[in-house]
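>>> just need the structure, nothing else, for what follows:
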Amino acid sequence: MKKKLMKTGFSLGIMTLGIVILGKKTGLLENDAHLYDEYDSTK
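Predicted structure coming up:
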């Protein structure tokens, strides 16, 4: 039981790390709020 739980936690951590790396490479996790602020200030 303990080994299965540890393997599951390790797998979940690896998947999360992969998603974060993929998100950074694709620009999905970038903060682009400053672009919207500039757009709103020109109205």
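
>>> only C-alpha atoms for contact and neighbour calcs from this point on.
Fine.

>>> quick one: list the elements packing against whichever strand or helix holds Asp40.
Asp40 belongs to helix 33-41 when assigned by DSSP states H and E. Using 3 or more Cα pairs under 8 Å, 6 or more residues apart in numbering; DSSP states H and E as the contact criterion, helix 33-41 has no neighbours among helices and strands.

>>> for the comparison step, fold the sequence that follows:
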Amino acid sequence: MKNKLFKLGLGIGLLTIGGVLLGKKTGLLENDDYLYDEYDTSK
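Next up, the predicted model:
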């Protein structure tokens, strides 16, 4: 049981790290709020 949970946790961790790296590489996780400041009317 512990071995299955360990493998599951390791797999989820690797998928998460891969997703974050892919998001940074493609620019998906970059903060681009500064590009839209001049169009923001809520402030």
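
>>> quick one: the helix holding Asp40 of structure 1 to chain centroid distance?
Mean-position distance between helix 33-41 of structure 1 and its chain equals 23 Å (Cα atoms, centre = their mean, to the nearest Å).

>>> same question, stretch 5-15 of structure 1
Stretch 5-15 of structure 1 sits 17 Å away from the centroid of its parent chain (Cα atoms, centre = their mean).

>>> which residues in structure 2 form helices?
With DSSP state H as the criterion, structure 2 has helices at 2-26.

>>> state the distance from the residue lying closest to Val20 of structure 1 once chain neighbours are set aside to Leu22 of structure 1.
Using Cα to Cα, 6 or more residues apart in numbering and skipping residues adjacent in sequence, the residue nearest Val20 of structure 1 is Leu29, 8.0 Å away. According to Cα to Cα, to the nearest Å, Leu29 of structure 1 and Leu22 of structure 1 sit 9 Å apart.
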